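*Asks:* sequence and predicted structure are below.
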Amino acid sequence: MSDDVRRDARASAERHLRELVGRDDAALREDQWRAIEALAVDRRRSLVVQRTGWGKSAVYFVATLLLREAGAGPTVIVSPLLALMRNQIAAAERAGIRAVTINSTNIEQWQPINDAINAGGVDVLLVSPERLNNPGFRDEVLPRLAATCGLLVVDEAHCISDWGHDFRPDYRRIRTLLDDLPGGIPVLATTATANARVTADVAEQLGEDVLVLRGSLDRESLRLGVVRLKTPEQRLAWLADHLAEQPGSGIVYCLTVAATQEVAAFLRERGHAVAAYSGQTETTERQALEQDLVEGRVKALVATSALGMGFDASLGFVVNLGAPSSPVAYYQQVGRAGRGTDEASVVLLPQIEDRDIWAYFASLAFPREELVRQTLDVLAGAGRPMSTAALEPHVELTRTRLETMLKVLDVDGAVRRVQGGWAATGQEWAYDAERYARVAQARAREQAAMLAYLDTTECRMRYLREQLDDPEAQDCGRCDNCGGLALPTEVSAESVAQAGERLARPGVVVEPRKMWPTALASRGIDLKGKIAEGPEEGRAVARLTDLGHGQALRELFRAGEVVDGPVPPGLARAVLEVMKDWSASWPARPVAIVYVESTRRPTLVRDLAEGISRVMQIPVVGRWAIVDPDVAPDQGAMNSAQRVVAVRRRFDLDAQVPAGPVLLVDDLVVTGWTMTMAARALRGAGAAAVLPLALGLQG
């Protein structure tokens, strides 16, 4: 390629950049031009590992315009989040790029979009990785796109690698797409969070002769610091006292959905304009909350990591209430701040319960080999496609883990997603236990590195950059250890007292199950459709993940440690408070108590029932009794169908049931099916209503 051609291409690229950003003085940096040149001039495959805010989207939009001018087909961008798609479409439109998206929320637009693509009326198509294995899209749309696209972009490419902190099985489908591309179609993979191992893994998957552009991962606007406080009350009080001091608007990250709701409620009580945000927030509400944050109508969103990749705004701060499980994940979260601002504060408030939460998420790793083999056997024996719901009664996995496992098996060729569900291919499959073990060991090392970040006396930005194998890592001069940030550690007595009052306030709703699991008939159980004889809305003192009473419950129900005995005094007082508040919504006062028998904590459950009996002056009339001790206490807890089967075998009603409301008492609600089946039996025996009460609610 001649120098004149390259100079002309760069001049056109600079013109497109100015249109994209709306500034006449905008100019490409040399590293940005190298990436664009590789794609639009040399038609190479490239991996760009650059910090958040570097301008990765400018690279692929400018390259798209150059390629389209040369007669190439549309660019296909694989993006992980709808928030990212919305931001990218808006950015593209500013430069006159015709961009559309195909995702799960706009199914009715798929056909018009396909027609527009065929007519040449689309420059950029954004798709979610999940679309790549939708049978209709995979078999009908994807082959045509692979044959005609001008550029393939894989955003957040660390998701391709199972060494990455945010591995997603759907991204592995991209490897197949890469193999199907005709020669000469350029490919760009981008990420801000890849260490050397992940970078090498992604580059290998892209193929041969890949240009890897890896830049400095310093974020010059960020000022990092850690504030260690001993109690949950102090940490909440710190937020209440110091949130207003943080520059602009920002994000308060929490590790669990329950914490986002609890923290947001407390901060609103203290006069802060905040809102909770998580993966459970409805799509329309999420969009509205994101816009409120961008436009400064709220001081902060109290969010899980669902507000993460692809959220593009100029935020002044990020506060983490609890540490993510790896420095790489933490680097990505704090990268939401400091875009378009000279200074942004980043504060980490670690919690003693962080490791418990990390352990819970780690338990969701790839299933044991026997469960995988069981799934393959069921599919092979079915002789027809089976939906995930139809598989559940046969495999003891949650629907999420079952779905994730099937996606991995699909990429491995052992199963195939088809119309109507999943089908076995008959292809031999090997369980790569050694690799799964290495990944688990890597996760353990990441957790240890995150704990070391809390205690380090060296530069915090340098520490994070070294964890990402940044060869240019050096002291930042801006963090608390470098002397560039002084964070207050004091909290007011008033705030601590109010936080303590908030955390001591017991009571969470135990929602009744509404529908029977599908496919129970395949296990000989004639239950389907809407649950007609279930319990009323119940109550528990707290969730195990809650900040207040959750700590006492975590100690009581700690995995691997069975502690039996009377109800601890603090929880006993909390039960009475819950009962007092809850009684206003009872259909009528309970006339009797039935408790769920336990083999692990028989004294605890019985003491709870008898204590309530003494206070309310109503009798304990029986129990939901264990009749088959060979069924383990938590057998089937991984999914609803399995759990119903196990509960039906394990328990039967042993009680003289009066014709009035009955209080049903248990220690811990995990799936809700024990309470549901017991309520059905109680209603069948004459109870007018069943009111479930438990010490804890898992989740």
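*Replies:* Sure, I can see it.
*Asks:* make it CA atoms for all contacts and neighbour counts henceforth
*Replies:* Will do.
*Asks:* which residues does Leu391 contact?
*Replies:* When contacts are counted by C-alpha atoms under 8 Å, 6 or more residues apart in numbering, Leu391 touches 375, 378.
*Asks:* now do it against Arg683, distance only.
*Replies:* In this view, Leu391 and Arg683 are 30 Å apart by C-alpha to C-alpha, to the nearest Å.
*Asks:* for Arg339, same thing?
*Replies:* Per C-alpha to C-alpha, Arg339 is found 58 Å from Arg683.
*Asks:* buried ones in the longest helix seen in the chain?
*Replies:* Longest helix in the chain, counting residues (DSSP state H): helix 433-455. Buried residues in helix 433-455, counted by 16 or more other C-alpha atoms under 10 Å: 436, 439-440, 443-444, 446-447, 449-451, 453-454.
*Asks:* residues touching the spatially closest residue to Gly215 that is not a sequence neighbour, list them.
*Replies:* The shortest distance from Gly215 to any non-neighbouring residue, by C-alpha to C-alpha, 6 or more residues apart in numbering, is to Gln50 (5.3 Å). Contact partners of Gln50, counting by C-alpha under 8 Å, 6+ apart, are 56, 190-193, 213-217.
*Asks:* any chance of those residues in JSON lines with neighbour count as columns?
*Replies:* Formatted as JSON lines, the contacts of Gln50 follow (neighbours: other C-alpha atoms under 10 Å):
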{"residue": "Lys56", "neighbour count": "21"}
{"residue": "Thr190", "neighbour count": "23"}
{"residue": "Thr191", "neighbour count": "22"}
{"residue": "Ala192", "neighbour count": "26"}
{"residue": "Thr193", "neighbour count": "28"}
{"residue": "Leu213", "neighbour count": "15"}
{"residue": "Arg214", "neighbour count": "19"}
{"residue": "Gly215", "neighbour count": "16"}
{"residue": "Ser216", "neighbour count": "14"}
{"residue": "Leu217", "neighbour count": "25"}
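*Asks:* presented hereafter is structure B, for comparison with structure A:
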Amino acid sequence: MTTDTAVPDDVRRSSREAAERHLRALVGRDDASLREDQWAAIEALAVDRRRALVVQRTGWGKSAVYFVATKLLREGGAGPTVIVSPLLALMRNQIAAAERAGIRAVTINSTNIDQWQVIQDQIHAGEVDVLLVSPERLNNPGFRDEVLPRLAATCGLLVVDEAHCISDWGHDFRPDYRRLRTLLAELPSGIPVLATTATANARVTSDVAEQLGVHADGAADSQVLVQRGTLDRESLRLGVVQLKTPEQRLAWLADHLAEQPGSGIVYCLTVAATQEVAGYLRDRGLEVAAYSGQTEADERHGLEQALVDGRVKALVATSALGMGFDASLGFVINLGAPASPVAYYQQVGRAGRGTDDATVVLLPQIEDRDIWAYFASLGFPREEQVRETLAALAGSDRPLSTATIETRVELGRNRLESMLKVLDVDGAVQRVQGGWVATGRSWDYDAERYARVAEAREREQQAMLGYLRTTECRMRYLREQLDDPDAVDCGRCDNCGGLTLSTSVSEAAVAEAGQRLSRPGVVVEPRRMWPTALANLGLDLKGKIAEGAEPGRAVARLTDLGHGQALRALFREDTPDGPVPPGLAQAVMDVMKDWSPEWKARPDAIVVVESATRPTLGRDLADNLSRVMQVPIVGTWAIRDDTVPPRAGASNSAQRVSAVRRRGALDAQVPPGATVLLVDDQVATGWTLTVAATEIRAAGAAAVLPLVLATQG
């Protein structure tokens, strides 16, 4: 490491002594002392005022580095530290740790909007030592234009937590983080910067370090300290349990979860799976709860605290759960494999902090690759979609909201917003009060880069499959995937002989899992509001949908563990059209039986949604229902313009409503006051059912009950 020789040795010694005192206050132990690698990072920041990238395993003490550096800098008269952190749970833990060391820390995020002005006033008055902000704040016009410039000019230290998110090559790239490159370039000279992550391979490390070195004049800083430590986690024992069926995997959880040390996390790949698995485990007498990005903020906080306190055995969660450094968890179990070894290493790192022994188990699923493919399909949009967006903004004399842009471009809300954030950082568009505007700056579509990223993702998926198959040390395999040069056999995993995992499951658990997975029926919630800005597409529809569908039913979600497997097979592109398979036909009857007590009136007519791709399937479903229920089929939601593709506009609601209205029309004799069963093979956006239901109601029906085989949600 290169140090500033202008700093006298006695200043370095006194700074080290002060740093040791601050560390003892931070951890609450008189015998605590900094390791040499921790001091090297602190010295670079607080003494030499340099920029540093620290890639160290979870539990190494990265937070101690920036809190101790903050104390040293503040004592020297520097401004407050600004920490960009993506995890609210981590923010709460960071604030609690800071307070123990006498550091005044506050946060600005989406959950405390009512406190923003008070916090900003405290910052300007010098009453705050540490400000934690979420990356989303960096893209908020008010914060970006009014608050951020003052912070950049006056902050004493900038910390970028989870810094792999900056890089396209990182496993968790986030567009909001891209604004940090601009912020870094605009920082006044002499303000140190620390970027930290526990999961970065050599390519990500090089990319982030390069971005750290950019300054306002465009010059690159060759003095960025890059510190990479060993990624071994001595407390973790890794293993894989290969089981053939979803019933067996659920049963394994029921039989063996209680054996795991302490409390922990059961990770699932989808929101639906968290709810299904948590419900099954609770029925088996285990204290668990579901957790995902759809969980309300207050409930999330309560569940996180219950896990830390050991009041639940496990949270059954998506990757939305990211525990802070104070969590001491005894196990992580993955029901389904993440799409890369790097992402997997990030998740298993939640366990084994502050414990000598933690168990990590992966239960791979056949459907994992389908789920990976779905998430991969949500990558950066095609060039023509980007150009359409830029043209729409350039052709408007006022800012356009995201909802309005949706009516001009066939992209879903999340992909559209992510794309706009990237274009914003690239300078082609700008987010302002009221929406988005084009800047007029030229922009090049870097197809080669996007292709390279997609290829890298594919290689990572193959590497994850390699982890499942390997007979060598599992920890060594993960460390090598992160380019850890010191990777050696751990002696603790199932392949090294340090962990033995039972593959046995009880007949009772398998039977109960089978019953739960075979239990059909998912509520199909009706659309309640028309999309905004439909007038731009020539449709006089807005506000609340006054007369639409009642809550409907699907046999299962395509991502479900039970009937989802049969439905995925049925709707594969290479599966020929045909009648409803017997197993699913019985499931439909079971759904009808469970659903019927909720009807205000029994259906007395059936309308079928005509399908161009699977006409036999939909008609067979309706014919079976008609025969069993003794209810006539009175017509169809018919295809009237087959030049409109079946899934046209599916990426966003406004475009989809327009496409459904152009493609289809009601061709049915609806009895006045009838309760109509509206039958379709599957539902994706819900807008076909919604538009058809409004037309059926307009034709005189009293109620419309949608029934489908599968839902994609």
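*Replies:* Everything's here; your move. Note that this is a predicted model, so its numbers are computed, not measured.
*Asks:* if we can go back for a sec, take the buried residues of helix 433-455 of the first structure and write them to a markdown table, including distance to Arg401 of the first structure.
*Replies:* What follows is the buried residues of helix 433-455 of the first structure, written out as a markdown table (distance: C-alpha to C-alpha, whole Å):
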| residue | distance to Arg401 of the first structure |
| --- | --- |
| Tyr436 | 15 |
| Val439 | 17 |
| Ala440 | 16 |
| Arg443 | 18 |
| Ala444 | 20 |
| Glu446 | 22 |
| Gln447 | 22 |
| Ala449 | 27 |
| Met450 | 26 |
| Leu451 | 28 |
| Tyr453 | 31 |
| Leu454 | 31 |
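*Asks:* now the helices for the stretch 451-600 of the second structure?
*Replies:* Listed in chain order, the helices of the stretch 451-600 of the second structure (DSSP state H, counting those that start in this stretch) span 474-481, 507-518, 563-570, 582-595.
*Asks:* just give me the mean distance for the second one relative to the first structure.
*Replies:* Between helix 507-518 of the second structure and its aligned partner residues in the first structure, the average distance after superposition works out to 0.7 Å, using mean C-alpha distance after the TM-score superposition for the first structure.
*Asks:* could you tell me where that helix falls in the first structure?
*Replies:* Per the alignment by TM-score structural alignment, helix 507-518 of the second structure matches residues 493-504 in the first structure.
*Asks:* same check on the longest one?
*Replies:* Counterpart in the first structure of helix 582-595 of the second structure, with TM-score structural alignment as the criterion, is residues 569-582.
*Asks:* could you do the first one as well?
*Replies:* Structural correspondence for helix 474-481 of the second structure: residues 460-467 of the first structure, per TM-score structural alignment.
*Asks:* thinking again about what came up before, show me the contacts of Gln50 of the first structure that map onto strands.
*Replies:* Among the contacts of Gln50 of the first structure, the ones falling in strands (DSSP state E) are 190-191, 213-214.
*Asks:* between those residues, which is closest to Leu301 of the first structure?
*Replies:* Nearest to Leu301 of the first structure among those is Thr191, at 24.3 Å by C-alpha to C-alpha.
*Asks:* for the residue in the second structure that the closest one lines up against, what are its contacts?
*Replies:* Using TM-score structural alignment as the criterion, Thr191 of the first structure maps onto Thr197 of the second structure. Neighbouring residues of Thr197 of the second structure by C-alpha under 8 Å, 6+ apart: 54-57, 161-164.
*Asks:* which one of those has the most neighbours?
*Replies:* When neighbours are counted by other C-alpha atoms under 10 Å, Ala163 leads these with 29 neighbours.
*Asks:* aligned partner of that one in the first structure?
*Replies:* Aligned counterpart of Ala163 of the second structure in the first structure: Ala157 (TM-score structural alignment).
*Asks:* and what of Thr111 of the second structure?
*Replies:* With TM-score structural alignment as the criterion, Thr111 of the second structure lines up with Thr105 in the first structure.
*Asks:* likewise for Ser611 of the second structure?
*Replies:* By TM-score structural alignment, Ser611 of the second structure lines up with Ser598.
*Asks:* A helix includes its match, no?
*Replies:* No. Using DSSP: H, G, I helix; E, B strand; the rest coil, the secondary structure at Ser598 of the first structure is coil, not a helix.
*Asks:* neighbours of the nearest residue to it once chain neighbours are set aside, how many?
*Replies:* Of all residues not flanking Ser598 of the first structure in the chain, Val605 sits nearest, at 7.1 Å (C-alpha to C-alpha, 6+ apart). Other residues lying near Val605 of the first structure total 26 when counted by other C-alpha under 10 Å.
*Asks:* which one in the first structure is aligned with Phe279 of the second structure?
*Replies:* Small correction: residue 279 of the second structure is Gly, not Phe. So, by TM-score structural alignment, Gly279 of the second structure is matched to Ala265.
*Asks:* what's next to stretch 75-86 of the first structure, contact-wise?
*Replies:* Applying C-alpha under 8 Å, 6+ apart, the contact partners of stretch 75-86 of the first structure are 64, 101, 123-129, 145, 149-156, 287, 309-312.
*Asks:* now intersect these with the strands, please.
*Replies:* Applying DSSP E to those, the entries found in strands are 101, 124-127, 151-154.
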